[in-house]
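A.B. asks: Please work out how this folds:
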Amino acid sequence: MSYDESPQPARRPSRRRHLTLAVAALVPTGLVGWLVWQGMSGSGEDGASAATAAGATASSAAASPTGPATPRPAASDPGGGAADDVPGGDDPAGPLAGKVVVIDPGHNPRNKDHPSEINEKVDIGTATKECDTTGTETDSGYTEAEFTLDVAHRLRALLVRQGATVTYTYDNDRPYGPCVDERARIGNEAKADAVVSVHADGSAPGNRGFHVILPAPVKGGDADTSAIVGPSRELGEHIVGNFVRETGSAPSNYLGDGTGLDVREDLGGLNLSTVPKVFLECGNMRDSADAALLTDAEWRQKAARGLADGIGGFLKK
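C.D. replies: As a prediction, this is how the structure comes out:
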């Protein structure tokens, strides 16, 4: 995501401080995933930088555990097929039957062809901001917009198989956008039980890992996040633990203090939401090691599973 420049690394805390903060944030929903990551990362990268965004503190460890694991399709499954062709769940008795999920694939592959439209300012409650941006890309030219659509399709198939009703904010079916205010409105009008905006970051090389962006307490104009700050954090915590477990990726080493959580008040898609919503930055496209993961179809399927399990755990609580 390239709405703003990502913060640069600050000091690296001790391993003990990193572990304390991370375990507090990952809670029982992601403890297994956290232990997997710890086992994989014992050599060198033992800490994350101090967060520069406000409010990424861990919540209570009393969060509900995740439910049964999502069915595991083959790694080569692109997330398409019949389950991805219908808006309603294909299992009316599934564990997510009756739940509504909106998937928001970040950016649009054709935004670059509409600079004047995407630079038009829209009201995000407390300020104005560009309609949308082009997003970032890897050094090899694999764009964030391509990545987000691919993961969105995989994620939707997994959720639909569990009975959820799933829609997109867009599906490569419009010339640009939608604008950030419309993306929020789509989730609100669907009365979604959860909304996830899928992204990849465009930070500096060496900055690695994923993070979940949570809404800050914001009130002004049409923005009032007071009702969604708590449930959105719960959703984010479920996603962090499951994403670690499924992908083996570590939480961001450049913000979030090792928790994988970042709080922001400047994103219209969060400020204007009236339903639980988070953004997931799956990795840093400008880092070669992360880019190797993001461009790998098997890893993207794991990312979709981590997201599906996180969303499912939140909705089953």
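A.B. asks: C-alpha only now, for contacts and for neighbours.
C.D. replies: OK.
A.B. asks: in this structure, which spans are strands?
C.D. replies: Counting by DSSP state E, the segments of the chain that form strands are 100-105, 121-123, 128-130, 165-168, 194-201, 211-215, 219-220, 223-224, 261-264, 277-284.
A.B. asks: List just the one of those that sits closest to residue 271.
C.D. replies: Across the strands of the chain, residue 271 has its closest neighbour in strand 223-224 (5.3 Å, C-alpha to C-alpha).
A.B. asks: for comparison, sequence B:
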Amino acid sequence: MPSQSRAFAMAFAAAVLLLVGFAARGVSSGSSGSGALPRTDAAVGGMSLPAGQDSLRGRTILLDPGHNGGNAAAAAAISRKVDAGGMEKECDTVGAETDDGYPEHAFTYDVAVRAAALLRGRGAMVVLTRTDDSGVGPCINERARIGNDVHADAAVSVHADGGPPSGSGFHVIAPSLGPDGANAVILAPSARLAEALRMGFERDTGEPRADYVADAGLSFRADLGGLNLSRVPKVFLECANMRNPADATRVSDATWRQHAAQGVADGVTLFLTAPRS
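C.D. replies: Now for the predicted structure:
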């Protein structure tokens, strides 16, 4: 066996053994602390988490950190209506924040930058829809266009929810058929991406699946312009509920944000490298 193939086989075997080890310990699915081990549905549709450098060589990934730091001071610009795939929606919004004032736009940018570094370390070309946290927008149609223009193999919009304070957990949003029907081609691969991202994020963060929205951590929507306008596989990841005290503690912790970035990177890697029947 050539050395490169041997190295890949060894890395894959190590990943499988790691997942088996987690399952053998019977990790609880209800843990919510930032240091807790997550539930271990180690296979989703027959997929297992991969390992190894250069596993994403030749792949292009779009990371879309939600909102922006200048949005709050640019109400007129972000409230104007733009095409959202057969309907119109606001260009962008300010986003949520914790009760202590930690804003979603700062969280999403930090996680996206961390995830980009991990994915680039695996050989991928990573494009971000914004490269700082002090600007305005871009609008939802522009965010979708960036992913389309680079022909991304996968696109993830990183967010954190502003749900009811009593609710906690993460969920992944995949596209349903948009009002104009133009995103039909991405529905099936986006659903696979959503499942892979759910698995990777849950495994790496220990964050529970949302108990106030979605079904088992997944939902399908036709009212999000970023999904309606995408022509590449794309999902939204709501990493936590910023209005929930426990979730707010997590998102405010830099160590947990690194786990979140790892979950994004592993979920995307899983989607792009899993064998398909």
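A.B. asks: related to what we said a few turns ago, any chance of the strands of structure 1 in JSON lines, plus mean neighbour count?
C.D. replies: Formatted as JSON lines, the strands of structure 1 follow (neighbours: other C-alpha atoms under 10 Å):
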{"stretch": "strand 100-105", "mean neighbour count": "26"}
{"stretch": "strand 121-123", "mean neighbour count": "17"}
{"stretch": "strand 128-130", "mean neighbour count": "18"}
{"stretch": "strand 165-168", "mean neighbour count": "23"}
{"stretch": "strand 194-201", "mean neighbour count": "28"}
{"stretch": "strand 211-215", "mean neighbour count": "29"}
{"stretch": "strand 219-220", "mean neighbour count": "14"}
{"stretch": "strand 223-224", "mean neighbour count": "20"}
{"stretch": "strand 261-264", "mean neighbour count": "24"}
{"stretch": "strand 277-284", "mean neighbour count": "28"}
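A.B. asks: closest one to residue 246 of structure 1 among those?
C.D. replies: Closest among the strands of structure 1, using C-alpha to C-alpha: strand 277-284, at 12.3 Å.
A.B. asks: would you list every one of the helices in the stretch 101-250 of structure 2?
C.D. replies: Using DSSP state H, counting those that start in this stretch, the helices found in the stretch 101-250 of structure 2 span residues 104-121, 140-149, 187-205, 225-228, 245-251.
A.B. asks: compared with structure 1, how much does the last one deviate?
C.D. replies: I take that to be helix 245-251 of structure 2. Comparison of helix 245-251 of structure 2 with structure 1 after fitting gives an average deviation of 0.4 Å (mean C-alpha distance after the TM-score superposition for structure 1).
A.B. asks: So which bit of structure 1 is that helix matched to?
C.D. replies: On structure 1, the counterpart of helix 245-251 of structure 2 by TM-score structural alignment is residues 288-294.
A.B. asks: Show me what residue 113 of structure 1 aligns to in structure 2.
C.D. replies: So, by TM-score structural alignment, residue 113 of structure 1 is matched to residue 73.
A.B. asks: if I look at that match, how far off is residue 269 of structure 2?
C.D. replies: 37 Å (C-alpha to C-alpha, to the nearest Å).
A.B. asks: Please say which of those two ends up with more neighbours.
C.D. replies: A count of neighbours by other C-alpha atoms under 10 Å puts residue 269 above the other of residue 73 of structure 2 and residue 269, at 26 against 12.
A.B. asks: Is that one in contact with residue 56, as I believe?
C.D. replies: Yes: here residue 269 of structure 2 reaches residue 56: they are 7.1 Å apart, a contact under C-alpha atoms under 8 Å.
A.B. asks: shared neighbours of those two, which are they?
C.D. replies: Counting by C-alpha atoms under 8 Å, 6 or more residues apart in numbering, the common neighbours of residue 269 of structure 2 and residue 56 are residue 119.
A.B. asks: how much space between the aligned residue in structure 1 for residue 234 of structure 2 and residue 143 of structure 1?
C.D. replies: With TM-score structural alignment as the criterion, the equivalent of residue 234 of structure 2 in structure 1 is residue 277. Distance of residue 277 of structure 1 to residue 143 of structure 1, computed by C-alpha to C-alpha: 23 Å.
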